[in-house]
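1. any chance you can model this:
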Amino acid sequence: MSDWSALIRDVPDFPKPGIMFRDITPVLADPAAFAAAVAAMAAPWRATPPDAVAGIESRGFILGAALALELRCGFVPVRKPGKLPGRTLSQGYRLEYGSDRLEVHVDAVPAGARVLVVDDVLATGGTLRAATELLRRQGAQVIGADVLVELVPLGGRDRWDDAAPLRAALLM
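-> Below you'll find the predicted structure:
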């Protein structure tokens, strides 16, 4: 499927009233669409691939792991609190409908590692910013962020405010 973007569906009032959720699971369910989406996300990073891809829970795990395989590098899970065994670093952030925290293992990446942060959807930008801060606290060099879908009206790119590039496979 060349137009994988047609498979993204809107789910009104999820997870709270007034929120329009963009569901990417139909893209993941279609092998050709999933492959095309991952290829689109990988394209900007092929010339100089990262040492690792850091995928944000939970759909960022799926896309990030596939992207790490495509780019032939390691994968680092960035999780919600209490999900990782061992010592972790934690970072809070704001969502369009509340607040949350992310964690990563204290030894997830070596200092100086070139890391690409990946998530499914860029909305307000808080999740990407928190993951980036966590990785930088470990001494990682965040080379950029990559999302499958950017919800342009929510202004997350404006809040990115980072020297590292932010790429989106699809703008909505």
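
2. contacts and neighbour counts: CA atoms only from here.
-> Will do.

3. the residue nearest the centre of the chain - nearest residue in space that isn't next to it in sequence?
-> Geometric centre of the chain, nearest residue: Asp119, 1.5 Å, by C-alpha atoms, centre = their mean. Distances taken as C-alpha to C-alpha, 6 or more residues apart in numbering put Gly60 closest to Asp119, at 4.0 Å, once the chain neighbours are dropped.

4. touching, that neighbour and Asp120? I think so.
-> Yes: the pair Gly60 and Asp120 qualifies as a contact (C-alpha atoms under 8 Å) at a distance of 5.2 Å.

5. second input sequence below; structure requested for side-by-side comparison:
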Amino acid sequence: MTAAVPAPREPAALADLLLSRIRDVADYPKPGIVFKDITPLLADPEAFTALTDALAAFAAEHGATKVAGLEARGFILAAPVAVRAGLGFVPVRKAGKLPGATLSQTYDLEYGSAEMEIHAEDLSGEDRVLVVDDVLATGGTAEASLRLIERSGARVAGLAVLMELEFLGGRERVLPALGDAPYQALITV
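-> Model prediction:
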């Protein structure tokens, strides 16, 4: 049973609020990188609530029954979205972090590969799963999570991120994996 979700703010006003609470950190984690720090947004109850409400409304609009959060910052966003929408939360973790039977999905990185896992029993063929993460960059992690959810037998209800780094091309990578499921980025930079 889903909870009543407040109507989200108008998209431009929401994006302005969220952007005003994201701090640029130059040369982190290495020279030449401008890191988008979301901790000021998380520390601001107005902005964090507005973000949670917007993502919960997206989950409700698209019939999600569960919300999957991608390790690690995706957990911070997805868990309150699940609570707000009255849905279950499923962590998508790095390989070896979950006890018990898991399903795994390998994906390519710039220099090598990585693997993600979910508990095998957390999803069923009756579930519609909204995947939530903080940032869509190159799209590898998001694409792997979408494939993993499909392999579990569940259906993908959509992908929602706080911020898309458009210049890295992640959207082009995840859209084929989404199929007909919707994609939402609250901010695009």
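
6. got a TM-score for the pair?
-> TM-score of the superposed chains, computed with TM-score structural alignment, normalised by the length of the first structure, equals 0.90; 172 aligned residues with a C-alpha RMSD of 1.9 Å.

7. related to what we said a few turns ago, ok, the residue nearest to Asp119 of the first structure - contacts?
-> 118-120 (C-alpha atoms under 8 Å, 6 or more residues apart in numbering).

8. return the subset of those residues lying in strands.
-> Counted as lying in strands by DSSP state E, out of the contacts of Gly60 of the first structure, are 118-120.

9. distance to Arg101 of the first structure added to these, as a markdown table?
-> Shown next, in a markdown table, are those (distance: C-alpha to C-alpha, whole Å):
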| residue | distance to Arg101 of the first structure |
| --- | --- |
| Val118 | 16 |
| Asp119 | 15 |
| Asp120 | 17 |
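
10. number of residues surrounding the aligned partner of Ala108 of the first structure in the second structure?
-> Under the alignment (TM-score structural alignment), Ala108 of the first structure maps onto Asp122 of the second structure. Neighbour count of Asp122 of the second structure, defined by other C-alpha atoms under 10 Å: 15.

11. run a quick check on Asp122 of the second structure versus Pro91, I expect a contact.
-> No: Asp122 of the second structure is beyond contact range of Pro91, at 9.2 Å (criterion: C-alpha under 8 Å).

12. what segments of the second structure are strands?
-> 23-26, 34-37, 66-70, 88-94, 102-109, 112-119, 128-136, 155-164, 183-188.

13. would you format the ones you listed as TSV with distance to Pro176 of the second structure included?
-> Rendered in TSV, the data for the strands of the second structure read as follows (distance: least, C-alpha to C-alpha, whole Å):
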stretch	distance to Pro176 of the second structure
strand 23-26	31
strand 34-37	26
strand 66-70	19
strand 88-94	20
strand 102-109	15
strand 112-119	19
strand 128-136	15
strand 155-164	12
strand 183-188	11
